[in-house]
Structures are given as C-alpha cells and as structure tokens.
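K.L.:
only the shape, not the letters, is given here:
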C-alpha cells in the first residue's frame, strides 16, 4: 500500500511456546505499533493472529523473531512480521 508505514514501538507481551519445548498453550504475542499513511497516524496494540481494523484495511501481527527458547531470555530487538489486507488484496509487510 502506497505510503503505508508500520513502526514497531514495543513488544508488550511474549509468552509464545519455546521452540524447544512442548506446550499445551501456544502462548501470546502482543506488540504496540504506530501505523501511518498519508499524514494520518494511529497507535495500536496488536495481538498475534487477531487482525485490527483500520477502516480501509486490516493489519495483523503474524510472527516475531527470534523465536523463544526454553531457559533463555529474548534480547531485543525483535523482528516483527505483519500482514496488511485491503478489501481487494493482501500485502505482506516485514519490519
């Protein structure tokens, strides 16, 4: 989308299941982001797998790297992956 920017501010929660563990719950990933386009800005808290409605499109937090590992704390920065969907097409965004 022309001029669309998604700027990660902070990962506010990361309880994802470590890749070297077995979990009964997948956990949750949340991130605060600033979305801007054509001079308009909006701050959102996105939850992985739950699209947020922007009116003209939706934005979804898809994944984050690095993946958690049991017994290790993740050191910032995270690399977040987003999906933006307009009414007529889907455009993946990485930041």
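P.N.:
It's in. Model, not experiment: these values are computed from the prediction.

K.L.:
every contact and neighbour count from this point should use C-alpha atoms.
P.N.:
Fine.

K.L.:
which residue lies nearest the spatial centre of the chain?
P.N.:
The centre of the chain sits closest to residue 61, judged by CA atoms, centre = their mean, with a distance of 2.7 Å.

K.L.:
quick one: contacts of the strand or helix carrying residue 13?
P.N.:
Assigned by DSSP states H and E, residue 13 belongs to strand 5-14. The contact list for strand 5-14 (CA atoms under 8 Å, 6 or more residues apart in numbering) reads 27-37, 78, 80, 95.

K.L.:
check stretch 73-80 too.
P.N.:
With CA under 8 Å, 6+ apart as the test, stretch 73-80 has contacts from 8, 11, 61, 62, 63, 64, 65, 66, 68, 94, 95.

K.L.:
how far away is the second one from residue 66?
P.N.:
Per CA to CA, to the nearest Å, residue 11 is found 12 Å from residue 66.

K.L.:
now do the strands in the chain.
P.N.:
All strands of the chain, identified by DSSP state E, fall at 5-14, 29-37, 40-47, 52-53, 57-65, 79-86, 90-94.

K.L.:
which secondary structure elements does the last one contact?
P.N.:
In other words, strand 90-94. Strand 90-94 is packed against strand 79-86, with contacts defined by 3 or more CA pairs under 8 Å, 6 or more residues apart in numbering; DSSP states H and E.

K.L.:
also this one, for the comparison:
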C-alpha cells in the first residue's frame, strides 16, 4: 500500500512540475514522465527527456495482422553532452526492454517498462497524453 501511495504521490509531483524534477527512480518501480518532459536523476547531472513516442500497437477492439510496438526516443543530457537513446517496446511484452548507453564517461542502463495510454479503436491519442514509465541505473 505504501508503494502505491508513493507512486501516486510521485506521479502527482511530476505532473505538477513545469519541465524538470529531481527524482530517484527505483530499479523495480521507475518513474512516469509525460511526453516532452524531463527528469533529473537525483545525485547526478543526468537529465532524461521523453523526446518522441511512435505508437504502432494494435488498438483494443481492432483486428490487426501484428500486435505492433511503441517506440520511445529519449534524450539523455549530462552537462551539455546529449545522446539519443531509442527503445522499442512490444505491444504485449513479457518483460521490460533495456538498453545500456554511455554519457560523460559513465554507463547507464535504461529500462523501458510501460507506455500509456494503450490505443483504443476510434479514440485518437494526442502525443501530450502519453506517459512513459522507465528507470535509469548507473552501471
């Protein structure tokens, strides 16, 4: 119950912030960040921005040949050094998707856990409606 309360409180703080928030994502829970918003990892100078979302997942109540996936482009920024990091999450993942990247001489592991909302037939999603749950851990 405490984890649920903490997650809801953290999400409320991130929504209330204008552009950046210092957060410490936990390896199991991660953080939820809105499209075109950034978070700074506490204790570091690393900012992670959800730069783009490309959603080709088969909508609920639709028939599709493939289940599709959702691609998220992140922009990692550390002291002015910027690197793009792209992850592709299947529509029905059996586990999170991970990618290791290096920036400023430090290696990080980015884990993409979830992208919401899930598409529904007949209900268009604006890019601003997307939230991305992910975590970043120093290697």
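P.N.:
The structure has been received and is ready for your questions. Keep in mind it's a predicted model, so treat the numbers as computed, not measured.

K.L.:
what TM-score do the two superposed chains give?
P.N.:
Here the superposed chains carry a TM-score of 0.68, computed using TM-score structural alignment, normalised by the length of the first structure; 86 aligned residues with a CA RMSD of 2.5 Å.

K.L.:
against residue 96 of the second structure, how distant is residue 110 of the second structure?
P.N.:
Using CA to CA, we find residue 110 of the second structure at a distance of 10 Å from residue 96 of the second structure.

K.L.:
just the buried subset of the contacts of stretch 73-80 of the first structure, please.
P.N.:
By neighbour count, with 16 or more other CA atoms under 10 Å, the contacts of stretch 73-80 of the first structure hold 8, 11, 61, 62, 63, 64, 68 as buried.

K.L.:
if I line the two up, what does residue 74 of the second structure land on in the first structure?
P.N.:
Under the alignment (TM-score structural alignment), residue 74 of the second structure pairs with residue 33 of the first structure.

K.L.:
with adjacent residues omitted, what lies nearest to that match?
P.N.:
residue 8 (4.4 Å; CA to CA, 6 or more residues apart in numbering).

K.L.:
picking that back up, would you point out the most distant pair within the contacts of strand 5-14 of the first structure?
P.N.:
With CA to CA as the measure, no two of these lie farther apart than 27 and 37, at 31.1 Å.

K.L.:
hmm, residue 23 of the second structure is touching residue 40, no?
P.N.:
Yes - look at residue 23 of the second structure against residue 40 with CA atoms under 8 Å: they come within range, at 6.1 Å.

K.L.:
more neighbours, the two?
P.N.:
residue 40 (20 against 16; other CA atoms under 10 Å).

K.L.:
from residue 103 of the second structure, how far off is the more buried one?
P.N.:
For residue 40 of the second structure relative to residue 103 of the second structure (CA to CA), the value is 14 Å.

K.L.:
any idea how far residue 76 of the first structure is from the nearest residue to residue 87 of the first structure once chain neighbours are set aside?
P.N.:
Distances taken as CA to CA, 6+ apart place residue 57 nearest to residue 87 of the first structure, at 6.4 Å, with adjacent residues excluded. According to CA to CA, residue 57 of the first structure and residue 76 of the first structure sit 29 Å apart.

K.L.:
the more surrounded of the two?
P.N.:
It is residue 57, of residue 57 of the first structure and residue 76, that has more neighbours when counted by other CA under 10 Å, with 16 against 10.

K.L.:
could you find the counterpart of the more buried one in the second structure?
P.N.:
By TM-score structural alignment, residue 57 of the first structure lines up with residue 108 in the second structure.
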